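Chemist: Okay, here's the prediction I keep looking at, along with the sequence it came from:
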Amino acid sequence: MTLNKKLKIALAQIDIIAGRPDLNTKKIISAIENAKKEGDELIVFSEMAVPGYLLGDEWESNSYVKDCFAYNEDIKCATQGIVAIWGNVDIDSSKRNEDGRIRKYNAAFVAQNGEYVGKSPIHKTLLPKYREFDDARHFYSLRKEAEENGTKTEKLIEPVEVQINGECRKLGVILCEDMWSDDYSVNPIEILLSKNAELLVNLSCSPWTWRKNNKRHSVVRSRIEKHPAYFIYANNVGIQNNGKNIFLYDGNSSIYNPDGTLLKVATDYKEEIIRTTLFDEETRSIPNLKVSDARDREELYAALIYGIRRFFENLPNKKVVLGLSGGIDSALSAALLAQALGPENVYAINMPSQYNSKTTKDIAQGLAQNLGIHYASISIQNSYENTIKEIEATEFVQLDGSNTKTELIFSALNRENIQSRDRGSRILAGVASILNAVFVNNGNKTETALGYATLYGDVNGALAPIADLYKQEVYELARFINRKKELIPKAIFMIPASAELSENHNVDEGKGDPILYPYHDKLVRAFVEFRLDPEDILRYYKNGELSQICKCEKDLIDSYFPTAACFIADLEHKWRIYKINYFKRIQAPPIIAVSKRAFGFDLRESQNGFHFTREYLKLKEEILGQ
């Protein structure tokens, strides 16, 4: 039965610094003291607010885990006169995890007047083990506890009862994944509501991804549709870097009315405390922002700027060096870096060879001028020619008595790679060292997937800021940046995308990369994000469904591949190079994750080579036989 007693709550959206429980605890205690001064009766923080969440195997350090756990005492002592709920690791030293290490739980702690309340701590019921999440690797779940104790999970899921102003309030406290229960056998929210929880509190540490918040709004509404209740979603801001991916936390902490409408939402990417009074007679709501392509670009731009800025906060200084070719990828990278770090911290270098056109050199300089960044041009022609000369003059002799000789002759591809490595490993790395800066690479997701990048040339640096954007998305975001003022020269949109590494890449003659980006972007997305393989793709193609599945115009596919044989040849070629170029991706710098699946630890790849299933070969035979 819903109480009429009003409840003043505060939702603290704090910037969690992964690996720094000392700093995070200071923020939590400071927010609690602020809430008490404001007269709040309940304050809520996010999941793993003390230690951070994406810590990798730092969770295997008993010293670190025990240190994080000990900070609970500091927070608990600060709860005189208020109820506080926060996320941290819980430990049970008397038991062991299945890996033989100390038993750990992803937990929510509830304290009031310096004491834990009810059955606190509350252990996470559902542990995600997909994408970047590794809960099941490190923590013990409530479901396993139930199994271990020979009882049903439902019996261990109970509302927390707290006394506020003489009233007993039943709080349904859950952690992140406990809300996303569609693919599990247990629905924690349904259980809590069936046990008369009057308020649901979800502690999350949930990274920003494409349209995630809109999806969450829908999920929350569905969870409370049959049993209306206030719903508090507490998320953090900041970044967490697992070594291969930088995940962005936008916050977007929200308070929902019992009918699923939004009551209050915190500002994205900002430390903020939002507060309101629940269970009053006044009904208030704010509109849910509508999904649109324009909003997608706004959010993507804000996310990348935030990610770059926060990444550089962990470095000794903000200076960054990048290659500026006059192409769209480096143009977008430069524009993002200039906005995030300030133009005074960006050093762009155009590194032409005989194959670089005046067109792209002029574009590069014009872009640098528009952005107000530092600019220089360093030709690689002499060093390129000298490298070719020295290596081709070299002769290997096998010293086994046979005196077998091996000459070194460059292929066209070898010559292209020499240029790329000279730019990245010699010039960019050298200049960055002199400036006490770091350098970044400009690779996009499509080229990263298909191996259209040179190891130690394009594939290097401290950060890959746009490596989770497909080529068409790069163009779209560049146009978005130009919406008010032309920062990226319009000429860049008029020339083909080109590496300019040979005469076959002459942009003035309309020659460009050997990738059909409008289609291959979608094919790569099918491989990476949809987890489809050639068997799936070919079946959709045969059934006339491929354009719908990949969201690519059928006329475009037909124009690129007028026959089934052409389509199949391209599919097999792209599958091969996608699978065999993993060795480049694993050596790439951290990627800012913004899609539904980013390369790095978000997508666990193995160097297995390529394989075509028997069903694929059968489909291929049927189609070509027709």
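Modeler: Sure thing, it's come through.
Chemist: Please make it C-alpha for all contacts and neighbour counts, starting now.
Modeler: Will do.
Chemist: so what's residue 82 up against?
Modeler: 36, 40-43, 112-113 (Cα atoms under 8 Å, 6 or more residues apart in numbering).
Chemist: need the contact list for the closest residue to it other than its chain neighbours.
Modeler: In space, and not counting its chain neighbours, residue 82 is closest to residue 41: 5.1 Å by Cα to Cα, 6 or more residues apart in numbering. Applying Cα under 8 Å, 6+ apart, we find residue 41 in contact with 7-10, 35, 81-83, 164.
Chemist: What is the end-to-end distance of stretch 285-304?
Modeler: Across stretch 285-304, the terminal residues are separated by 30 Å (Cα to Cα, to the nearest Å).
Chemist: In the stretch 401-550 of the chain, what residue spans correspond to helices?
Modeler: 412-421, 429-434, 445-450, 471-481, 517-528, 534-542, 546-550 (DSSP state H, counting those that start in this stretch).
Chemist: what comes up buried for the lengthiest helix in the chain?
Modeler: Under DSSP state H, the helix in the chain containing the largest number of residues is helix 293-313. Neighbour-count burial for helix 293-313 flags 297, 299-312 (criterion: 16 or more other Cα atoms under 10 Å).
Chemist: Farthest pair within the residues you listed?
Modeler: Spatial extent of the buried residues of helix 293-313 (Cα to Cα) is set by the pair 297 and 312 at 22.8 Å.
Chemist: Next up, a structure to set beside the first:
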Amino acid sequence: MADRFRVTLAQLNPVVGDLAGNAALAQSAWEQGREAGADLVALPEMFITGYNTQDLVMKPVFHQAAMAEVEALAVACADGPALAIGGPWVEGGKLYNAYLILRDGKIASRCLKHHLPNETVFDEVRIFAPGPLGGPYAIGDTRIGSPICEDGWHEDVAEMLEETGAEFLLIPNGSPYYRNKMDVRLNHMVARSVETGLPVIYLNMVGGQDDQMFDGGTFVLNPGGALALQMPVFDECVTHLDLERTPDGWRAVEGEKSHLPDEWEQDYRVMVESLRDYMRKTGFSKVLLGLSGGVDSAIVAAVAVDALGAENVRCVMLPSEFTSQESLDDAEAVAKALGCHYDYLPISEGRSAIANTLAPLFAGLEDGLAEENIQSRLRGLLLMAMSNKFGEMLLTTGNKSEVAVGYATIYGDMAGGYNPIKDMYKTRVFETCRWRNVNHRPWMMGPEGEVIRPNVIDKPPTAELREDQKDSDSLPDYPELDAILDILVDQDGSIADCVAAGFDRDVAKRVEHLIYISEYKRFQSAPGARLTPRAFWLDRRYPIANRWRDPS
């Protein structure tokens, strides 16, 4: 009976739909495991297809092609360690989320996911059939249990595996980031380790997929919850883990324990890596954005430069007669500090032409929101024209506070392909700018030091669509607005909850009304990096036509 077992843990970044490319990544990891004398090479959940595939995996031609790719991979990896890889599996006319064990040129075993998540960004109940509670699989004379992702968050699957002879748990995951999620994962895995008395290997993927960022952070616990190994967050890596048989059962040999950054650094890196991967996986290499001199466009420019390099970022100032000299100076200073291309494109002439065109229809009516929004939509038109001409993806720059209450112009400043700060409230944008000014990391492609000068952060926010305009003319001050939004959106709270927290009922009701009437804008908005469990899109799905208001 073997007294040592080596698992190669492949924390890698698949691309949804790139079956051949994902298989090549898997085979490369397997070859590294073979060279290291591994008994098993393990990849995350649904790795062959990429994750989260949403409805794509239900398409028969797609999941059949994925299964065929796994079968071909089994043949290619016949001479060496076993290979465990997540993918779709059809059995009895039903589609399953499966973990497939490849050995001796074939699919030797398979685990079928039992608990299907049906919340936040996941709709697995409508996609997959639930698998039965099953037992462990064997690699040589070692028996391994593999609860798949959500199965690891429930005690029944792990308990069944322990009772049927599993000697340690290898849990493959496609677990996307939200702020402080690592604590949640660790608490669940410690519980599984304590309940079963077995070592627990939590294997997670990395990489961005649309709005979701899979942050890796693979870790290993010995019985009782003692941390034996911690892989880094966000980085692709392949690590070899040894387990030793003792009189008390298998124990993981302690390995490297990577440092986990704080939530400010992790949020910023999510925005950077999400944009970087979104570009790579959709085929773009360059971006542009409107740089207003304000804090939102400044942080988006910093994120873009850190993700792609200054040579791949174009910033465009599009001033009107309402744009202050202060904004002009601030925008140019940010572009210069970041080292990116800077264009100056006044819109006054175009705005006058549009106003003259509309004058016969608008005769006798006072100027108002329609005229203000013409400026924003003209900027959107010009930026999209540049995007088309130069092949650069346009980034939008609306923060979560603005997105929540509709303080943005549809087909104007909302135009674009991706929004790195879509899930970051304005108050956190200010602090994130300050964080970036004093922090630099090797994964940032931008320069060190202050890249967003203090005046950009400290001046009163304004859209500058009319004389002396301030955001506070239309909205509560951002600390108050964000606190109310946190209750109504992130906590799913009520008006009564807002009042109990000390906010004026009429203000809270007005914010609630703005949230509901802005749903149509969010429905058409660009995707953006998910930072919280209540990001706008899959985490929060509301009807557009909706007359309900909280009566409390």
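Modeler: That came through, no problem. Note that the structure is predicted; figures quoted are calculated from it, not measured.
Chemist: Could I get the TM-score for this pair?
Modeler: The TM-score (TM-score structural alignment, normalised by the length of the second structure) is 0.92; 537 aligned residues with a Cα RMSD of 2.2 Å.
Chemist: about what we covered before: and of the contacts of residue 41 of the first structure, the nearest to residue 66 of the first structure?
Modeler: Using Cα to Cα, residue 83 comes nearest to residue 66 of the first structure of the contacts of residue 41 of the first structure, at 24.0 Å.
Chemist: didn't the closest one look like it was pressed against residue 115?
Modeler: No. Residue 83 of the first structure is beyond contact range of residue 115, at 9.7 Å (criterion: Cα atoms under 8 Å).
Chemist: So between those two, which is more surrounded?
Modeler: The neighbour count for residue 83 of the first structure versus residue 115, taken as other Cα atoms under 10 Å, is higher for residue 83 (27 against 16).
Chemist: distance of that one from residue 44 of the first structure?
Modeler: 9 Å.
Chemist: Kindly report the same for residue 526 of the first structure.
Modeler: Per Cα to Cα, residue 526 of the first structure is found 39 Å from residue 44 of the first structure.
Chemist: Who has more neighbours out of these two?
Modeler: Neighbour tally, residue 526 of the first structure and residue 44, criterion other Cα under 10 Å: the higher count belongs to residue 44, 27 against 19.
Chemist: corresponding residue for that one in the second structure?
Modeler: Under the alignment (TM-score structural alignment), residue 44 of the first structure pairs with residue 42 in the second structure.
Chemist: tell me the secondary structure for residue 244 of the second structure?
Modeler: Here residue 244 of the second structure is recorded as strand under DSSP: H, G, I helix; E, B strand; the rest coil.
Chemist: neighbours around the aligned residue in the second structure for residue 571 of the first structure, how many?
Modeler: Matched to the second structure by TM-score structural alignment, residue 571 of the first structure sits across from residue 508. Neighbours of residue 508 of the second structure under the rule other Cα under 10 Å: 24.
Chemist: Secondary structure element holding residue 508 of the second structure?
Modeler: Using DSSP states H and E, residue 508 of the second structure maps to helix 505-517.
Chemist: Now check the first structure for the residue matching residue 265 of the second structure.
Modeler: Using TM-score structural alignment, the partner of residue 265 of the second structure in the first structure is residue 298.
Chemist: I meant to write residue 359 of the second structure there.
Modeler: Aligned against the first structure by TM-score structural alignment, residue 359 of the second structure finds its counterpart in residue 392.
Chemist: Any idea how many residues pack against that match?
Modeler: Other residues near residue 392 of the first structure come to 13 when the count uses other Cα under 10 Å.
Chemist: From residue 410 of the first structure, how far out is it?
Modeler: Residue 392 of the first structure is 7 Å from residue 410 of the first structure, by Cα to Cα.
Chemist: Repeat that for residue 72 of the first structure.
Modeler: To residue 410 of the first structure, residue 72 of the first structure is 63 Å away according to Cα to Cα.
Chemist: Could you do residue 377 of the first structure as well?
Modeler: As judged by Cα to Cα, residue 377 of the first structure and residue 410 of the first structure stand 27 Å apart.
Chemist: Check residue 360 of the first structure too.
Modeler: Between residue 360 of the first structure and residue 410 of the first structure the computed distance is 26 Å (Cα to Cα).
Chemist: Show me where the stretch 101-250 of the second structure has its strands.
Modeler: 106-112, 137-139, 142-145, 168-173, 200-204, 206-209, 212-215, 219-222, 226-230, 237-246, 249-252 (DSSP state E, counting those that start in this stretch).
Chemist: Figure out the helix or strand that the corresponding residue of the first structure for residue 532 of the second structure lives in.
Modeler: Under the alignment (TM-score structural alignment), residue 532 of the second structure pairs with residue 595 of the first structure. Residue 595 of the first structure belongs to no helix or strand when elements are defined using DSSP H and E.
Chemist: so what's residue 595 of the first structure up against?
Modeler: Contact partners of residue 595 of the first structure, counting by Cα under 8 Å, 6+ apart, are 209-210, 468-469.
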